[in-house]
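# Next one to model:
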Amino acid sequence: MLVLLAGVGAGALNAVGGGGTFVALPALVAAGLPPVTANAAATVALVPGSLSSAWVYRPDVRPVGSTSTRALTAASMGGGAVGAVLLLALPAASFEVAVPWLLAFATVVLAFGRSALRAVSGALGRPLGLSPRAVLVWQFFLSVYGGYFGGAVGILMLAVWSIGVGVDPAAGNPTRVTQVAAVYVAATVLFLFASDVAQAPLLPAVMLVGAVIGGVAGAQVARRLPARVLRGVVLGTAVTMTVVYFLLG
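The predicted structure is shown next:
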């Protein structure tokens, strides 16, 4: 039941503003999976929820400046695959040590990313005018991080798009959802064949069901609730999980 509820919460958080990793990863570790396997399983479980949210948002998806959605998706999937390879290839102990710090980094991005974005945008007075090639390079490297861990990767994408080409963060949210889904899909293909996820399918399957429910419901709710409320929910979850991981470590 805990894993199912965590899946619902993670799917909803990803739909409203990112942060599903903060719920999914701790729940699977608490259920007995090793951290690396839990991270891979969380990614696999959250794919259908992300795709469900992307389906709801599909009428609102827009290109990022002059960069087509197709090219952006290719960069996202390529980076997600590379990140997944790094997770599986690097020693498990390094990931376990890094998890609290990755959570802390993602929490800081969630807490201050938008304020920093406004400050930088105000100081510049205009977008940097990144070329489509530069946007794709940034997208690839952010997606590598997304495939390896993924916390707050959607917020980082919005920051680059806004500062780089002037994408409004609210208008860019549907594109964020679809690109995070692309990262997860690419990583999932590798995790299913090259990790231990398939050897313990029950927990990811239960979380998957919850994530689909949460993803669809979250996307519908996100289109109605005030942005401040949504950000508060995501940030509260992030801070709580980060503190818990540091205390356990």
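# use CA for all of it now, contacts and neighbours both
Fine.
# Tell me how far Val47 lies from Val97.
From Val47 across to Val97, the span is 25 Å (CA to CA, to the nearest Å).
# higher neighbour count, these two?
Val47 (25 against 11; other CA atoms under 10 Å).
# Can you name the helix or strand that that one falls in?
Element membership for Val47, per DSSP states H and E: helix 35-57.
# To check against the first, give me the structure of this:
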Amino acid sequence: MALSIWEALAVFAAGIGAGTINTIVGSGTLITFPVLLAIGLPPITANVSNTLGLVSGSISGAIGYRRELRGQTRRILRLASTCLLGGLVGAILLLALPSDAFDAIVPVLVGLALLLVLFQPRIAAAVKRRREAKGTQAHPDGGPVLLVGLFLASVYGGYFGAAQGVLYLSLMGLLLSESLQRINAVKNILAALVNGVAAIFFLFVADFDWTAVLLIAVGSTIGGQIGAKVGRRLKPTVLRGVIIAVGVVAIVQLVLR
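Next up, the predicted model:
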């Protein structure tokens, strides 16, 4: 599809915005996807092109957060296989199910995730007190509950991906004894893996627009570095506020879409 200079600039700018917000929180798809629809791409083609283009942005953001990844290699390896499988399942479902299959449930999921993010400090403190009273310790990698939650979130990520990062942050924030910044670093790695496996699958079985893919890829790579520089400087309370604000916008857009 041939794009005008203004359409190309709009897609490129959307890629920068998506790469930035994905690295800090997630939900960058809510920036790029509407732009791709506006320039005339069919919904499935736009979704696939968006997923392919955002892979480089996820990688860029993960590299930007490499300092916060230190000491988490074992955890990432444990969680990665679950997320890869979930992302592949979601990519398959995108081509097998009607495009509105997730519309009803996704806003509810994101809303629940935001409540977990909002009340995570209190919930985590209550859980910690309960463990101390019983003399037990938290699983260093979140245990089976986190694996199941991340698998389901990754299925959604492979399918569409808007607010996928919010789901990851809420689950890991509740079940891992780590700072929000270190959890955000892991989120960027997992998002890159899910986008990557879905992208590889789409390369062989789905239609996409190479021009849109390349514009988003370049833009999101730049945005990933911007997001890492901005995100790691935010205090936990501010970062939590940004997550909630972006999540609310995501819910509104998902309901109105």
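# Not counting its neighbours along the chain, what's nearest Leu72 of the first structure?
Computed as CA to CA, 6 or more residues apart in numbering, the closest residue to Leu72 of the first structure that is not its neighbour in sequence is Leu136, at 6.2 Å.
# quick one: contacts for the one you found?
Each residue near Leu136 of the first structure by CA atoms under 8 Å, 6 or more residues apart in numbering is listed here: Thr67, Ala71, Leu72, Ala75.
# What residue in the second structure is paired with it?
For Leu136 of the first structure, the aligned residue in the second structure is Leu147 (criterion: TM-score structural alignment).
# Regarding that match, what is its secondary structure?
helix (DSSP: H, G, I helix; E, B strand; the rest coil).
# about what we covered before: what remains of the contacts of Leu136 of the first structure once you look at the second structure?
Counting by both residues aligned by TM-score structural alignment, their matches' CA atoms under 8 Å, the second structure reproduces these contacts from the contacts of Leu136 of the first structure: Leu72, Ala75.
# The contacts of Leu136 of the first structure into JSON lines, with extra columns for neighbour count and distance to Trp101 of the first structure?
Formatted as JSON lines, the contacts of Leu136 of the first structure follow (neighbours: other CA atoms under 10 Å; distance: CA to CA, whole Å):
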{"residue": "Thr67", "neighbour count": "18", "distance to Trp101 of the first structure": "32"}
{"residue": "Ala71", "neighbour count": "14", "distance to Trp101 of the first structure": "31"}
{"residue": "Leu72", "neighbour count": "23", "distance to Trp101 of the first structure": "28"}
{"residue": "Ala75", "neighbour count": "25", "distance to Trp101 of the first structure": "26"}
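# Need the residue closest to the centroid of the second structure.
In the second structure, the centroid-proximal residue (CA atoms, centre = their mean) is Gly165; its distance is 3.1 Å.
# aligned partner of it in the first structure?
Superposed on the first structure with TM-score structural alignment, Gly165 of the second structure falls opposite Gly154.
# Equivalent analysis for Ala212 of the second structure, please.
So Ala212 of the second structure corresponds to Leu203, using TM-score structural alignment.
# That match and Leu5 touch, don't they?
No - Leu203 of the first structure is beyond contact range of Leu5, at 11.8 Å (criterion: CA atoms under 8 Å).
# For the match of Ala212 of the second structure, which non-adjacent residue is closest in space?
Counting by CA to CA, 6+ apart, the residue nearest Leu203 of the first structure is Val3, at 7.0 Å.
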